[in-house]
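In: Pasting the sequence and the predicted model now:
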Amino acid sequence: MTDIVAPALSRSIVTEIPGPNSRALLERKERVVAKAVPHQLPVFIESAHDAIITDVDGNRFIDLGCGIGVTTIGHTNDKVVDAVREQVGKLTHSLFGTTPYEPYVRIAEYLAAHTPGDHDKKSFFVNSGSEAVENGVKIARKYTGRRAVAVVEHGYHGRTNLTMTMNYKPMPYAAGMGPLASDIFHAPGSYPLQDGLSGAEAAERTQYHLEKHVGVEDLSCLVIEPIQGEGGFIVPADGYLPAMQEWCTANGVVMIADEVQSGICRTGATFASDHFGWVPDLVLSAKGIAGGLPLAGVTGRAEIMDSVHVGGLGGTFGGNPIACAAAVAVFEQIEADDLNGEAQRIERVMRPLLDELAERHPEIIEVRGKGAMLAVELIDPETGAPIPAAPISAAAGLDGVLVLTAGTDYNVLRFLPSLAITDDQIREAIDVIGRALASSLSAA
């Protein structure tokens, strides 16, 4: 008997945006929620499934943001929901460092199998990407006995004191919130559109900077996103990351892949590092790992991970059994359902549509990314000035498509659809974005 698959929900705007129920909730939010917590689309979401989110007024939006790459497997994925329901009735918390449980170990096994490289690996779990970065740095410092931490320009690593210091730009993540962490050093990376350098040339530039401005003898780790997220989905030149890993290994520096946004099948490889032939010493995962539940992991070479003394790693909620059960369901689908193939399908459908937009609009200076992690950068062809992406995103939202912005100069539209999005939904969404782009550029 053939399973009957329900048709995917479609985009549908039935009220003005925001509708009356969202407006009422926005007024309540204004009274009791800190104003520093923004909203991009002025609606309140009541439910979501796969690639469609539905607000409290019954408007349905195609979601190209996935909660900034979290619901990669799709909103309310059936197998994740089933796993969570089962787990919540068995065990909600015990603290793994006190009384362990099997799902935590199972996720560590999955990460050992799926992160780049065939060396022995170990993992431990925390709640968020920022925590994963913090702990990756802690481990690297402990292992090397060195203090300095290096990152590259246009990077984003989180909102804690350490990670907001590691970010390339202080606004809005760190402005006025100092003093910031010490011993953090920023170096030029690889941004082919802007620097025009080959991977080898960009690596030589980064290495020279680190040798002269930091000093290798003090450098514990180099933390890099294989594809930069908030920086604008910057894809490094071929050869850059392996060259930097070779330099790090030769100089006793731990090289860390921040795969918080680019990992878990987002790019058509389980981890984006695989696209570049890069085998990092440590890999940081979060966002899409647990299908919408808070979980993050640090996975690395066993000798590096085991350099930390007993009790030196942990946290009350890290590796919560419910989140781990959700992550098990995600990895089961990675292995059974070819989720990387779905990300590759999305690129096959979406990239030509974005290329067509670029042909019509010279303001799109580049279409870039991999898999279901794509972006367009907007530059005024006459002045060379960045074109703000926010008005385009806002116009698309009013027309039923949620799309995020990014970029150091806020001039990038980034696309992070769930792997459950259909080809028709992609086409409809890009059609909406095309209209938003045309209207915004004509009004500028």
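Out: Received, thanks.

In: all contacts plus neighbour counts: C-alpha atoms, from now on.
Out: Fine.

In: wait, Leu353 sits on Ala429?
Out: No - using Cα atoms under 8 Å, Leu353 is not in contact with Ala429; the gap is 10.2 Å.

In: dropping in the other structure now:
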Amino acid sequence: MFEKVLIANRGEIALRIHRACREMGIKTVAVHSTADADAMHVRLANESVCIGPPSATDSYLNIPAIISACEITGADAVHPGYGFLSENARFAEILEAHGITFIGPTAEHIRLMGDKIQAKSTVKELGIPVVPGSDGAIKTDDEAYKVAEETGFPVLVKAAAGGGGRGMKVAQTREELSGALANARSEAKAAFGDDSLYMEKYLGQPRHIEIQVVADSHGNVVHLGERDCSLQRRHQKVLEECPSPALNDAQRAEIGGIVSKAIKGLGYLGVGTVEFLYENGEFFFIEMNTRLQVEHPITEMVTGIDLVREQIRIAAGLEMSFTQDEVAFSGHAIECRINAEDPRTFTPSPGTIKDFHTPGGLGVRVDSGVYSGYRIPPYYDSLIGKLIVHGRNRNECLMRLRRTLHEFVIDGVKTTIPLFQELVNEPDFINGDYHIHWLEDFLAETT
């Protein structure tokens, strides 16, 4: 087992990783920018190293500075969390070259799944259903028109190197396709330095369903059920729940088995998430994230399995601590992403938190690295923390969520808590009758 893990991240996920390490008897190193010198994970870690100024490019994305921090402190492994360098294949390779373990999959698999065209082709060969569309990159507009005629309009143009909704454009008609291609290429080039595009059939009202998988170096692959991430704004997840209100046990077991078999065939190592659009009883692959997900706590609440602990064990060469037969799903969990944003315009609201009081009680978990007096810097994402609640069933979970949202106190900055207080009383949400466009429709109707 590792003696010392460097946490190459910040905020709530850095604190989450630190806690798992401490429970395993592993020392931690916190790296931080000058803007995060007073962050909670920095205060609690065994050691801390400042790696640069506030800009993420000069700090959390600064690979030489992180390698230097490893060498200075003697860290023998790095956990990247999510975002930043978590899906950077080159970073994983550089760590390996320096004799430092990357707590994540191989660089080969990060690179493979980072290319959306290659990922789609690969999983299709492994038996995972995919959205109808182009077989590879679209080189010309004429080729795009041909694909659109085969799949039918509307179509979705997507950046091959994309993520987070960038480089994605919908064309409802043939007349809109040329503009969608041009805009997607421009956006993809600016965001990823790669303007390669591909196309898929645009699904009208699908749900976003993702399957959590864990694989070790001993040939074991296990799925931990699904998460429903359909409440989204501009392709960004806002609230997630587990299990999905749209699936039954038979569907869950079937898609979980398909994904597990494919991941085993891929030879994947570590924790990963395979994401799907789900409509009319059919699953269509979107992408695979080769890292820990923001929403991983709801899976932990329902299964009782510590995913970060398993990541660390697997990276150390150990078998995972459970088998598929030992995975027991219990109750229902929902996560709300509490952001420092205006609850209607979603404009970031950095500033100093004057009062901070988290809810508690049975089945309540708050993952956050902030505290009263903490100043939310304007340089990074606006996530304050995650409110996660668990109940014996979905109804109990919803009742608990309503209660905890009214207990949660964050003064000094605007937050998205009022939005969630609205959502938990909406009939469609209460009934679990929503899709990936539902939230944007709701906001448009109520603003």
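Out: Yep, that arrived. Here the structure is a predicted model, which means the values were calculated and not measured.

In: Report the TM-score for the pair.
Out: TM-score of the superposed chains, computed with TM-score structural alignment, normalised by the length of the first structure, equals 0.30; 221 aligned residues with a Cα RMSD of 7.0 Å.

In: neighbour count winner among Leu353 and Ala429 of the first structure?
Out: Legend: neighbour count by other Cα atoms under 10 Å for Leu353 of the first structure and Ala429, higher for Ala429 (23 against 17).

In: Please name the residues that touch the more buried one.
Out: Ile62, Val401 (Cα atoms under 8 Å, 6 or more residues apart in numbering).

In: gap between it and Lys370 of the first structure?
Out: 18 Å (Cα to Cα, to the nearest Å).

In: So which residues of the stretch 201-350 of the second structure form helices?
Out: Taking DSSP state H, counting those that start in this stretch as the test, the helices found in the stretch 201-350 of the second structure are 249-266, 296-303, 307-315.

In: How much space separates Ser121 of the second structure from Ile286 of the second structure?
Out: If you go by Cα to Cα, the gap between Ser121 of the second structure and Ile286 of the second structure works out to 11 Å.

In: These two: which is more packed in?
Out: Ile286 (20 against 14).

In: And the strands in the stretch 51-200 of the second structure, which stretches?
Out: Applying DSSP state E, counting those that start in this stretch to the stretch 51-200 of the second structure gives strands spanning 77-79, 101-102, 155-163, 166-171, 197-201.

In: tilt between the fourth one and strand 155-163?
Out: Orientation of strand 166-171 of the second structure against strand 155-163 (axes from the mean of the first three to the mean of the last three Cα atoms, to 10 degrees) gives an angle of 180 degrees.

In: Next, the angle from strand 166-171 of the second structure to strand 197-201.
Out: If you take the same axes, to 10 degrees, strand 166-171 of the second structure sits at 50 degrees to strand 197-201.

In: cool, the longest one as well?
Out: Angle, strand 155-163 of the second structure to strand 197-201, by the same axes, to 10 degrees: 130 degrees.

In: Next secondary structure element downstream of the helix or strand encompassing Pro418 of the second structure?
Out: Per DSSP states H and E, Pro418 of the second structure falls inside helix 417-423. Using DSSP H and E, the helix or strand that follows helix 417-423 of the second structure towards the C-terminus is helix 427-430.

In: which strands and helices sit next to the helix holding Pro418 of the second structure?
Out: Counting contacts by 3 or more Cα pairs under 8 Å, 6 or more residues apart in numbering; DSSP states H and E, helix 417-423 of the second structure is packed against helix 394-407.

In: got the buried residues for whichever helix or strand comes after the helix it packs on?
Out: Next helix or strand after helix 394-407 of the second structure toward the C-terminus (DSSP H and E): strand 409-411. By neighbour count on 16 or more other Cα atoms under 10 Å, the buried set for strand 409-411 of the second structure is Ile410.

In: and if you look at stretch 322-341 of the first structure?
Out: Buried, per 16+ other Cα under 10 Å, within stretch 322-341 of the first structure: 322-331, 334, 339-341.

In: Counting only helices, which of those residues make the cut?
Out: Per DSSP state H, helices hold the following members of those: 322-331, 334, 339-341.

In: Tabulate the residues you listed (JSON lines), appending distance to His114 of the first structure.
Out: Formatted as JSON lines, those follow (distance: Cα to Cα, whole Å):
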{"residue": "Ile322", "distance to His114 of the first structure": "21"}
{"residue": "Ala323", "distance to His114 of the first structure": "19"}
{"residue": "Cys324", "distance to His114 of the first structure": "16"}
{"residue": "Ala325", "distance to His114 of the first structure": "17"}
{"residue": "Ala326", "distance to His114 of the first structure": "17"}
{"residue": "Ala327", "distance to His114 of the first structure": "13"}
{"residue": "Val328", "distance to His114 of the first structure": "13"}
{"residue": "Ala329", "distance to His114 of the first structure": "15"}
{"residue": "Val330", "distance to His114 of the first structure": "13"}
{"residue": "Phe331", "distance to His114 of the first structure": "9"}
{"residue": "Ile334", "distance to His114 of the first structure": "10"}
{"residue": "Leu339", "distance to His114 of the first structure": "13"}
{"residue": "Asn340", "distance to His114 of the first structure": "12"}
{"residue": "Gly341", "distance to His114 of the first structure": "15"}
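
In: from these, which two are the most distant?
Out: Distances among those were taken as Cα to Cα; the most separated pair is Ile322 and Gly341, at 27.3 Å.

In: just so I know, which of the helices of the stretch 201-350 of the second structure lies nearest Glu71 of the second structure?
Out: helix 307-315 (19.3 Å).

In: That closest one vs helix 296-303, what angle?
Out: Using the same axes, to 10 degrees: helix 307-315 of the second structure against helix 296-303 is 90 degrees.

In: Which elements pack onto helix 307-315 of the second structure?
Out: Using 3+ Cα pairs under 8 Å, 6+ apart, helix 307-315 of the second structure sits against helix 11-23, strand 270-279.

In: Distance to Ala161 of the second structure and mean neighbour count for those - can I get that in CSV?
Out: Formatted as CSV, those follow (distance: least, Cα to Cα, whole Å; neighbours: other Cα atoms under 10 Å):
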stretch, distance to Ala161 of the second structure, mean neighbour count
helix 11-23, 24, 20
strand 270-279, 16, 23
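
In: got TSV for those, with distance to Leu383 of the second structure too?
Out: As requested, those are arranged in TSV below (distance: least, Cα to Cα, whole Å):
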stretch	distance to Leu383 of the second structure
helix 11-23	8
strand 270-279	21
